[in-house]
Every structure is written in structure tokens, then in C-alpha cells.
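S.K.: Predicted model, plus sequence, below.
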Amino acid sequence: MRGPAWPIGALLVGYPAWWALGFGGLSVIVLAVPMAVILWRRRPVRVPRGFGLWLLLLAGYLVSGLMLGESPPGTYGELGPGRLLGYGMRLALYCAVLITVLYLGNLTERELPQLRLVRMLGVLFVTTVAGGLLGVFLPGFAFTSPVELALPEWISGNAFVQNLIHPTAAQTQKVLGFASPRPEAPYEWANAWGSNASVLLVWFVVGWWVHGRARHRAFVAVVLALATIPVVYSLNRGLWIGLGLTVLYVVVRVGGRTRAALCGVLAAAALAFTLSPLATLFAQRLDNPHSNDIRAFTVGATLAAAGHSPVIGYGNTRNATGNHRTITTGKTDWCATCGHPPLGSDGQLWLLIITQGFTGAALYVAFFVGAIRRHWRDRSPVGLAGVLVMGLVLLYMFVYDGLVTPLILYLVSFALLWRNS
């Protein structure tokens, strides 16, 4: 893409290349540098309403760094390179997504047409579906990225960093009582794949169906049919709930013939799904809520720990002492991934509570609630879709971490709403 919009095209359309190189979601930090330079040269910079809330969130995160050396009761660990590295990466991401929003909002319609931006998100959805299919049919696919090779072992060996720089097709878990591959390519975690798939699906439909021609709509139908496979195999209940609420939202907010046609399509799709082999897998997942006890333990431990620093939090996550079954747990020869669960790992809300206290969580919620309130009356396709995504953000904060790639898509969707007004 020519002109000043090239960093956005490089981020969204070029994302598979970033993933293969080992940058993945960290690509937004790299691209935020040229965005910031261009913004500086184009002063004065316009800012969206609600901008101050995100600045306060950033300021609070800086203050929370004062608590990095502390460990609340019920947790363990000392201040070390891993904790500092995680804090620094989160801070860089929060700054980078803010720069991305400002950059998008200061590009003119001529420099980056709104529909082109929506369609670039749609292209990333196609990439997401392709990655999901890769995870279903080749779950063992993985390779060492150039970034992973270049980094020293003390950095690349960190579990948080490893998920970001080591490309894998799927995350294998015993969700149904046996090893089940859950698609995650081209993102960092299986849950990130689920969150991103649902958000990008919204923009894919707007860009290529609502604003598309007959051939575009035929393409959309094929891609959505293929997307059903990794969506079901992801065993991701949060994604399924999000898709259900998306359908309900659209049915309620559109009217007339559009609503009737949509209901007919949904009825046909539901019948086809019920008759397919995917329905059995779907039912098995609902009968095996294996993660409920784990989530209940980590959320309870997070709230208990945050009670000792409710205003500014602890700057980064902490590992709980024990897990939902026993106080003595850790890695073994037969379970290399076992260990003390990190607090705040079951949703962005809980992550904010442990890292920035209840103050940071309140600012995050206020930022997205404010966006819904300001743009609720926007009945254009982009307005309806943007408000829907802001609602999904508030739903997913209970079950999904926003870091790394989900937060990028949340803020790009926010920028679309801002540009639309």
C-alpha cells in the first residue's frame, strides 16, 4: 500500500509474514515507531473522545511498576528478568495500540478509505480461518522463527515470550478427557484465536458481504462454511457464546426484510450444522466443562491478592501458591506444562485487577462503555459493527486475555468507530 497508510496495511494484510518471522502481535510495536514519526510531522494531532481514559490507564500502569518487587499473600516469586520483561512488553503494547488509534484517526478518507480498512480486517479473517484449518488438520506444525533464533535463551526461554515468538498451529489440551488440538495459528494462544476470529468475522461480513457484489458474497459464504470447522474444533465456549450474542444483536438491531432474510439463513445454517459430524463434538465440549474449577481458583486468588493493593495493583502477574486441587504442584518429568497458575490469566479484567488494581480495571471498562454510549445511534454498517465489537470486548474481558493480538483488534475497531463519526 502506497502513501501514509502503509503501516496499517503491513500490520493487517502482512500479518502472516510477521507471524512467520516471530514477531506476531509484537509487530504493532515495531510499526508504531514509523506511525509515531509520521504523526509527529503532521502536528497538530486529533484525538478521540475517551482518549484521556486510556492515558490514565497508561499512567496507572507506570505507577503500578513501583509494586513489581512485592508479592501479596498466597503468591510466590521474586523480582527477576521475567517479571520485568513482561511488564515492559505490556507497557510497550499499551503505548503502541494508542499510537495506532491516533494514526488511524488522523489519516484522511482519501489516504485510507474506511471501506479499505474494513476489508483489510476481512483479509485477516481469511488468514485466521486458514490458520485454524492448519491447526485442525496439521496440529503438530511448528517451527523456530528467526526472532527466536536471534534472541538469547534467557529471553526466548521465558514462557510468555515463547508463546509470542514460536509459531505453532495448535495448542493441545485434554479438554474432552483426551489430547485435543485447539487451533491457534497465526496467534499466540488458542483463546486469542477464538477472540480474534469472532471480531474479524464481524468486519469480514461488513466489508465483503454488506458492501460486496455477488461474487464477493459467494466467497463469504464459502469462507464462513470453512470457518465452522476450526470454530467447533477450537472447543472454545467463549467464542461460541460471543457468536451467539452477535447473531442476537444483529437480529435485534436490523429490521424489515434484512431481519427476515437473516433468520432464514440462520435456520438453514443451524439445520446443516445439526446434521453434520461437528454437532457431536460441540455437544461433547458442553458436557466437559473441565476449566471451570481452574478459572474459579485463579479468579478467587486474583481478587484476594488484589485486595492487598487495590488501587495500583502489582505491575505484573504473580504465580499462585498451589492450584485448584492441591497446594503442592509444579513441573514434573511427565507434565512439563504443569505448575502454579499465573493470576490474571483467565481474562483481561482479572489481569488488570492484579496488574493495575481495581482502578485500572474501571478505566478499561469505562473506555469501551463510553465508546458504546457515544456511537449507539450510528446505524451505518460500520457503526453497528463497531458497537457490537465494543460489546464483545466487555464480554471477553471475563474469559480472554486482551494481550496481545486481541487488544490490537479491539483498538482498531474503536478507531473505525471514531473515523465513522
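M.R.: On my side now, so go ahead. Because the structure is a prediction, the values reported are computed rather than measured. Numbers count the residues shown, from 1 in each chain.
S.K.: switch to C-alpha atoms for all contacts and neighbour counts from now on
M.R.: Noted.
S.K.: Show me the helices in the stretch 301-421 of the chain, by range?
M.R.: Under the criterion DSSP state H, counting those that start in this stretch, helices of the stretch 301-421 of the chain are mapped to 348-375, 381-396, 405-420.
S.K.: What helices and strands are in contact with the second one?
M.R.: So the one you mean is helix 381-396. Contacts defined by 3 or more C-alpha pairs under 8 Å, 6 or more residues apart in numbering; DSSP states H and E place helix 381-396 against helix 190-205, helix 237-253, helix 348-375, helix 405-420.
S.K.: Could you give me the buried positions within it?
M.R.: Residues of helix 381-396 classed as buried: 382-396 (neighbour count, 16 or more other C-alpha atoms under 10 Å).
S.K.: same check, this time on the first one
M.R.: By neighbour count with 16+ other C-alpha under 10 Å, helix 348-375 contains the buried residues 348-364, 367-369, 371-372, 374-375.
S.K.: before we move on, the earlier item: how about the helices and strands packed on helix 381-396 in a markdown table, adding distance to A10?
M.R.: What follows is the helices and strands packed on helix 381-396, written out as a markdown table (distance: least, C-alpha to C-alpha, whole Å):
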| stretch | distance to A10 |
| --- | --- |
| helix 190-205 | 17 |
| helix 237-253 | 27 |
| helix 348-375 | 26 |
| helix 405-420 | 14 |
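S.K.: here comes the other one, which I'd like you to weigh against the first:
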Amino acid sequence: MTTRPLLARDRGRGAPAGGTRAGGAVGSVDGTPVERLPAWPLVAPFAAYLLWWVLGVGDMVWILAGGAAVVLLVGVRGLRLPPGMLVWLFFLAWVLVSLVMIDSTGRLIGAVYRLLLYAAATALGIYAYTARSALPLVRITGAMTWFLAGMTVGGILAMVLPELVIRTPMAWVVPRGLAANDLVGEMVVRRTSQWKADAWEPQAVRPAAPFLYTNTWGNVYSLVLPLVLLHLSLVWRTRWRWPTALVAAASVVPAVSTLNRGMFIGLGVVGLWCAFQALRRGAVLPVLAAGVALVVAVGAWAASPAGRAFTNRVETTESTTDRAELYRMTVEGAATSPLFGFGAPRPAPQPWLPSLGTQGQFWTVLFSHGFIGIALFMGYFLVLVPMVVKRIDTAGAVLGGIVLATLVETSYYGMMTGIMVSVVAACLLMRPDTVVSTRAGPRTPVPPASTSRSPGRGGER
């Protein structure tokens, strides 16, 4: 759902300065020219995610795509890292060192898998920052729109067939011993929801497809929907306006069915930040109009059966109390191994609680990789905050809002899938050519930020 010419306004407002070694513009180099980097390593995993889910590849696609991105980037000499990425690379190194604390084969498989996902997010982020000709902003947000479309189809499928089990092609390929691992087994034999008809208490059907868990659905949705709405603003004057709007509108149905409190918090963070940045650039009336529309929409939803179900879940769930106890024990456990952590989550003393180091990426990193590990993990996003504040343009506000939402959501969401969106958004935030404002006024083209190249598909945003 992308389009050809895309123009921007207010070039230079909040754009990071180029020319530095860490974040300067990437130009022609002695190796493979950056103009020849293809788009597919980033587009394929996001846009076709529903296909990878059906095939049983699932989140392994991030690792495959990240590996492809690394291979393509290796041939680019003079490659420059996005600002702040060095902190993230130190985090990766610390995760690798922390593997020495693993005490079982099963935990080692999970720990290595998480390390590869972190590495994949790194590669995809650097690739999004570097391949500017092949990956203009509109193409990346278009890929996210297809991603959301796949999520919507999976979510609606879960609502219609909540007990559906799909034995994917990978189930016939993966060795039985490996498939016996809980994580691998859940990837190759797919379920559309976590709903059980024979549960002790009646449960609402909460979609999970095309992910393993409902919370993953909510986390990814809170990060992807803002990018889809950004895409809608970018293609508003093209034929892609209506398909994009349809995807965004249809996604609301499974989203509200997840009854996911954290999802609404994340969307609220992005929305409030975008409103604040819009006020900073003088767009008072649009913010007021959006606020009124939001109040009306929330009121209508609260009065609907979906709203009443959400309220009932908030009032009756005991997960908040359980999480608080789990987090307390996680911190106490991490304090007994503060340097390298334990390499991976471990069972809680109480059998009814989830494992220590789960129920939030912050706690997973803290327990698995110690206090230095969590400082590096959170530090990467925190060092971006000055740029988040500086980017008052529309695209910068959305990307910055995603960074802030990530900081908030790590406290209660496992983000091994959502981290792909977060790191890509963070790297796009640092690209000067992503400065786009939809404020009223004449549109003017933004010259390419990285190299001098002839007009064409690769040079558009």
C-alpha cells in the first residue's frame, strides 16, 4: 500500500544534522552503492507476516531477514551507524556474555533465540537507516500497513474460530526432539487464540493470531497503528487512501476484542505525544478537533458491549496483583546475580506464578542480563529522547511517540516481536529525509538527504 511521489514540508525542522560519523548521511561508497540495496529484506518480513505465520516460520522470519540484511550491508564500505546504535551493540554483546549463566539446554535454546531476535532488530534498523533509496518513508509505512492487514485477518479469524489449530508445513520438517520444545512447538502448531471453552470461568475470546499471545497482538498493534495512520496521511491524495483507511478501521474490531489494557496505554502515549508536538508547531485546531472526536469515540465504545467487557475485565482480573508480586521477586532474584543475571527466565517459587523475568521486557532483560544489561537496553531508547523532543514534524512526532511508548510498554509487555517495530522506528527517527509535516500549506519536495541521484522511484519518499 505504497504510492509513488510523496512530498514533504518544513524540511529541516527537527532534522538531525548529517555529517557525523555515528549518524551522518550515507553516500556513495567504494563497495556496493547504497542506492543498489533492495527493499525486500525489510518489506518482506513485515508485509507478508501472515504468510510466515501460516507457513510456521513465524518470528523466525525476523532472524532470516536480519541475516539477509547483514549479508547485503557487509558489502557496503563506509557504512555509518544510526546515532545511539553503539549503545545497542554493547547491549547485544552483554546478552552474549550473559549466556554463560544458562543452566539447561532448554533455557539455552530460548536465550539464543532471543539473542538472534535482538540481532535481527539491530540489522533491520541499520538497514532501514542505510537503504534510503529503496526504503523511503512511504514504502516502510506501506509495509507496516500490510503488516496490520495481516494482523487484522488473523485477529478476525481468531474471533470466528477461536479453537482453530493449524498444523503448519514446518511441523512436518522440524525434528520431533526440537518440536518438543514449548517455544518451537507453539511456532509450528498454530492456534488462533488463547481461549479455552472448558476454562473454570467463562472467558472472552481474545485474538492472538498471527502471534503466539494476545499480549503480543496488543503490543505490536500499539506500535504499528500509528505508522499506518502516518501512511494514510502520506498517501491521502492518492488512490491508496481508501484501502489504507479500510485497514486501519477494520483493525479496530480485533483490537478492542483483545481487551488489552496495555495496548490502550501505548496508543495513549503515542497520541498524546503527537498532540503535544502538533501544538508546538501551531496546529491547535486539528488537535482540538481530534480530541473531540476521540472523546465521542471513547464514549460510544464505553457504552458498547466491548467497552463493558473491558471494564468488567479490569474490575475482576487479579493479574495486576500477581504481576506486582512477580516483579518484586524478579528484582530480588536479579540482585543475587547483578552482573550477568541468569541468562534466561527461571521458574518462580510459587507454581501459580509465571517464571521470574517474564511479563515485561524490562524484567526479562533485568533478570536475564543483570543491571548492566537493563541499563544498556533502556539506555538505547533514552539517548534518543533529545531527538524525540526535537522532531516536531508529523512523521517525527509519530516515530518519537513510538520510542516513548516502547519505554513505557517494556514494563508490562514482552516485546520480542514489537522490538522489531521499535528499533526500525528509532532508526527512521534519525534519518533527515523522514521529516514530513502534514500541516496546511504548499507541499515542497525534499531533496534526497544521502546522495545526489537522478529522480525516480528510488529517490522518492
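M.R.: It's in. Because the structure is predicted, anything quoted here is derived from the model rather than measured.
S.K.: give the contact list for A302 of the second structure.
M.R.: Residues in contact with A302 of the second structure, defined by C-alpha atoms under 8 Å, 6 or more residues apart in numbering, are R308.
S.K.: please redo it, this time with the cut-off set to 6 Å
M.R.: Counting by C-alpha atoms under 6 Å, 6 or more residues apart in numbering, A302 of the second structure makes contact with nothing.
S.K.: separation between it and A309 of the second structure?
M.R.: Counting by C-alpha to C-alpha, to the nearest Å, the gap from A302 of the second structure to A309 of the second structure is 9 Å.
S.K.: Tell me which of the helices and strands packed on helix 381-396 of the first structure approaches P16 of the first structure most closely.
M.R.: Proximity to P16 of the first structure (C-alpha to C-alpha) singles out helix 405-420 among those, at 12.7 Å.
S.K.: What is that closest one packed up against?
M.R.: Counting contacts by 3 or more C-alpha pairs under 6 Å, 6 or more residues apart in numbering; DSSP states H and E, helix 405-420 of the first structure packs against helix 81-106.
S.K.: Quick one: neighbours of the aligned residue in the second structure for F414 of the first structure, just the number.
M.R.: In the second structure, the residue equivalent to F414 of the first structure is A426, according to TM-score structural alignment. Neighbours of A426 of the second structure under the rule other C-alpha atoms under 10 Å: 28.
S.K.: And G132 of the first structure, by the same measure?
M.R.: For G132 of the first structure, the count of nearby residues is 33 (other C-alpha under 10 Å).
S.K.: correct me, but it touches P183?
M.R.: Yes - contact between G132 of the first structure and P183 holds when scored by C-alpha atoms under 6 Å: they sit 5.0 Å apart.
S.K.: so which of the helices and strands packed on helix 381-396 of the first structure gets nearest L138 of the first structure?
M.R.: Of these, nearest to L138 of the first structure by C-alpha to C-alpha is helix 190-205, at 14.7 Å.
S.K.: how much does the closest one stray from the second structure?
M.R.: Mean deviation of helix 190-205 of the first structure relative to the second structure after superposition (mean C-alpha distance after the TM-score superposition for the first structure): 0.5 Å.
S.K.: Flag every buried residue along the following helix or strand past that helix.
M.R.: Counting by DSSP states H and E, the next helix or strand C-terminal to helix 190-205 of the first structure is helix 214-233. Across helix 214-233 of the first structure, burial judged by 16+ other C-alpha under 10 Å covers 217, 220, 223, 226-228, 230-233.
S.K.: now, which of those sits nearest A261 of the first structure?
M.R.: Closest to A261 of the first structure out of the buried residues of helix 214-233 of the first structure is R217 (14.4 Å), distances taken as C-alpha to C-alpha.
S.K.: Let me see the contact set for the closest one.
M.R.: W209.
S.K.: and it, how far is that from R379 of the first structure?
M.R.: 22 Å.
S.K.: Nothing else from me, thank you.
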